[in-house]
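**Q** Sequence and computational prediction follow.
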Amino acid sequence: MRGWILFQHELDPAIPEVPEVFRFQEAAGELGIELHVLQPHRFELVVGTVGDWVMKYHGRPIEKPDFVICRTGAETDYFTLALLRHFERRGVRLVNGPATIETVSDKLHTLQTLNRAGLPIPRTMLGTFPIDVDLVERELGFPVIVKTLKGTRGAGVLKCEDRSQFEDLAGLLESAEAKADFILQHYVRASHGRDVRVLVVGGRVIAAMERRSLTGGFKSNVSLGGVGVAYNPPPEMAELAVQAADVLELDITGIDILFDEDGYRICEANSAPGFQGLERATGLDVPGAILEWVISTQVAALERKPAPAESTALADMVFGGRTGLRAISDRNAEFRPFASAVGVRMVAAGIGCLVQGTFPQMLVDRRSPTGIGLRSLFERRAKVDLGGLNDRVQERTLMIVLAVAIWAAVLPWLAGAEPLLSGVLSVLSLAFPALFLLTSPAGRFRGGSSARRRGSGR
């Protein structure tokens, strides 16, 4: 395979993003991928030429790549977007595409898109001149976060502690006639000095780290002196990150999530997420994981037959599509018969899945709705090692602890010890599984309680 990385700067190691570009080249070499780093503004973009692919770089013809990874992020300008659209129309696979990069480069547009999908975000206002301080205080309160619409690595973000400080900033901006576009955000106190960067690749969480400020400030960015530690996101947080990536149509993204009193809120999304701190915290080869995903999905991308989403595949398999599910609801005006009809179909689908998995291949109809649906789900399976983030190891450990605890609880009785002593030893033994659950890094109890609190608040 042959690919390109679009990067707007010279490869000067002093530029913070350059070591990450080198990491991509290193991982590509190990995977046998020919990967070139090219600057967007050195292309000659001519529309209306004859043929499917006529492109020049530095005045010389350049061969069509199999894929392009854009690492321009928030610095993506109009020329780069135009170039990406040109590649897209010429059938080049883009990771990520121009439309979603343009959306994510604008922080307000990103939040508007997420809010429209019903995902939780901090309450946000667009800054206007003259600044109405009373409106800001009424809608957002103080402290308030002030951000530029475009920015990265924590730049262009500050906190005004009170009304007086905010008035000073507003007066400074107006006196300097700095009519810059900016947004104002409600300050999420529960997440002061910490957040979680969740890396999503191909619709899956492959790594996460909690970022913490070491100075007591509200910014937690590793690039600003914060520290990153490996983090196993609770299911609710992981699902929120995946939903954000799906809504924004990002193949690769870093979703920044804040801790809220009632759960979590999405702070930002990044189309070219930095990963140096993430690699140090988790030990994951991030470029290798990304390129492995590109390789594993390249055929489907070239055939322009993207794998269906899990929810769509399940709906097809169980109900014959979403129209089939709607037909069930149309035929059953009351909840109980509707629930029964859904349950029957789910049981039937479960039996079909067991048949697919246990019967000899010659007796299984691979083209049945169940067979097609299962294969759609199977082909979307993870292509990277997610052992550090899923619960399989924890579940296995819990089963071992539980089995040993039960045996230890029964043993005193079998040995004929005194009832009081046997009872105390049994209680102590059975406390170990409870201790495992309460101290689990996946946050089983915490995640469940936050979900219940959120549900009760709706």
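**A** Arrived safely.

**Q** from here on, contacts and neighbour counts on C-alpha atoms
**A** Noted.

**Q** tell me the contacts of Glu20?
**A** Residues in contact with Glu20, defined by C-alpha atoms under 8 Å, 6 or more residues apart in numbering, are 274-276.

**Q** Could you do Gly156 as well?
**A** Taking C-alpha under 8 Å, 6+ apart, we find Gly156 in contact with 147-148, 150.

**Q** ok, of those residues, which one's closest to Asp195?
**A** Lys147 (16.7 Å; C-alpha to C-alpha).

**Q** ok, and here's another one to check against it:
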Amino acid sequence: MKKTGWIIVNGNLITDKFIDYAKMIQAAAQKQHMDISIIKNNNLILDLSDKQPLGLHNQTYTLPDFVFFIDKDIYLAKYLEQLGIPVFNNSSTIEMSDDKIQTYQKLSDTGIPIPHTIIAPKIYTTGILSDDYLQSIIHKLGIPLVVKEAFGSFGEQVYLVHDFEELKELTNQLQGKPFLFQTFISSSHGRDIRLQVVGDKVIAAMERNNNQDFRANITNGGNMKPFNPDPKSINIAIAAARAINADFAGVDLLFGPDDSYLVCEINANAHIRNLTECTGVNIADEMITYIERKIK
């Protein structure tokens, strides 16, 4: 009997990038003779009194053998898990990956190398950080330093701050949002490595470089080339993905001093088009093969 699957996408974020990712996964699943559908999260009605997801106009769905989750609708992921459906990645992994603060806390707790990081104190709605507090941050991390909002994608909501006044202005603008401070890794200015982890293997890697921005993201104008990862980078990437219990993840490493690596970010929903084209590795095929093994 054919295995069946859903690919969950966000119905309010139907961009070419997200649809392309979903279609790559769908094509890989069809090659494995799976019956797989792309479903928008806002086409499902999550009735907690009825343990069966309904579609619009009372359309009923037959529950799939698995769900590939290309979204951050954690409540939907948990709902599907409560119905006994394997979700890749699972809701707790998506939740932790989406929150940079939670991610860094977990990495630090497991001894995985990260830049020197300080979590900003919570401000509920309005309020500012004192000059003394900000001066203490500068004293600990130096200038320039990096400020990251807890939630953000594609290198957005990440800022390079050059002096006290700029830091004060930025933190005032971030009132009510969770964020953190990090030391700036000058040895990795505009460059990093993306390693794709599937299960316990790094299956592809590329180096990204940007001469115009301190962030290496392709979205911000960076370019890419294949990267041959050494055992140290492979071990860190696998350990980072394992720390957040990810079935697959794009792990971004910074080039630290003295040939070291530092985890910059873990992406539980990393888009795979650029990496696939850069390396020639069909990452979607690898993901579906992994899922097929897991659900047998």
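**A** Now that the structure is in, tell me what you want to look at. Every value quoted in this text rests on a predicted model; they were computed, and no experiment measured them.

**Q** sorry, back to before: among the contacts of Glu20 of structure 1, which recur in structure 2?
**A** Contacts conserved in structure 2 for the contacts of Glu20 of structure 1, using both residues aligned by TM-score structural alignment, their matches' C-alpha atoms under 8 Å: 274-276.

**Q** Show me those that map onto helices.
**A** Gln276 (DSSP state H).

**Q** Ala170 of structure 1 matches what in structure 2?
**A** Residue correspondence, TM-score structural alignment: Ala170 of structure 1 in this structure matches Lys168 in structure 2.

**Q** my bad, should have said Lys107 of structure 1
**A** Matched to structure 2 by TM-score structural alignment, Lys107 of structure 1 sits across from Lys100.

**Q** list the contacts for the nearest residue to its match once chain neighbours are set aside?
**A** Nearest-residue entry for Lys100 of structure 2: Ala150, 4.7 Å, with adjacent residues in sequence omitted and distances by C-alpha to C-alpha, 6 or more residues apart in numbering. By C-alpha under 8 Å, 6+ apart, the contact list for Ala150 of structure 2 reads 98-101, 177-180.

**Q** Let me know the closest of the residues you listed to Arg208 of structure 2.
**A** Comparing these against Arg208 of structure 2 with C-alpha to C-alpha picks out Lys100 as the nearest, at 20.6 Å.

**Q** pretty sure that closest one is in contact with Phe151, am I right?
**A** Yes. Lys100 of structure 2 is within contact range of Phe151, at 6.6 Å (criterion: C-alpha atoms under 8 Å).

**Q** quick one: which of the two has more around it?
**A** Lys100 (23 against 16; other C-alpha atoms under 10 Å).

**Q** Lys51 of structure 2 is in what secondary structure piece?
**A** Assessed by DSSP states H and E, Lys51 of structure 2 sits outside every helix and strand.

**Q** Compute the number of surrounding residues for it.
**A** Quick note: Lys51 of structure 2 (other C-alpha under 10 Å) scores 12 neighbours.

**Q** in the stretch 151-296 of structure 2, which spans are helices?
**A** For the stretch 151-296 of structure 2, helices defined by DSSP state H, counting those that start in this stretch occupy the ranges 164-173, 231-243, 273-279, 283-295.

**Q** Ile36 of structure 2: which of those helices is closest?
**A** Counting by C-alpha to C-alpha, Ile36 of structure 2 lies closest to helix 283-295 out of these; the figure is 11.2 Å.

**Q** what helices or strands is that closest one leaning on?
**A** With contacts taken as 3 or more C-alpha pairs under 8 Å, 6 or more residues apart in numbering; DSSP states H and E, helix 283-295 of structure 2 sits against helix 16-31, strand 191-198.

**Q** Return the most buried member of the helices of the stretch 151-296 of structure 2.
**A** Counting by mean count of other C-alpha atoms under 10 Å, helix 231-243 has the highest mean neighbour count of those, with a mean of 20.

**Q** contacting residues for the alignment partner in structure 2 of Leu284 of structure 1?
**A** Aligned by TM-score structural alignment, Leu284 of structure 1 pairs with Val281 of structure 2. Neighbouring residues of Val281 of structure 2 by C-alpha under 8 Å, 6+ apart: 203-204, 275.

**Q** Same question for stretch 406-421 of structure 1: list its buried residues.
**A** 406, 408-409, 412-413 (16 or more other C-alpha atoms under 10 Å).

**Q** from those, which is closest to Leu140 of structure 1?
**A** The nearest member of the buried residues of stretch 406-421 of structure 1 to Leu140 of structure 1, counting by C-alpha to C-alpha, is Ile406 at 53.3 Å.

**Q** Please name the residues that touch that closest one.
**A** By C-alpha under 8 Å, 6+ apart, the contact list for Ile406 of structure 1 reads 429-430.

**Q** Leaving out the residues flanking it, which one is nearest to the equivalent of Ser187 of structure 2 over in structure 1?
**A** In structure 1, Ser187 of structure 2 lines up with Ala190, judged by TM-score structural alignment. Closest residue in space to Ala190 of structure 1, ignoring its immediate chain neighbours: Asp260 at 5.4 Å, by C-alpha to C-alpha, 6+ apart.

**Q** Relative to Ala403 of structure 1, how far out is that neighbour?
**A** Going from Asp260 of structure 1 to Ala403 of structure 1 by C-alpha to C-alpha, to the nearest Å gives 37 Å.
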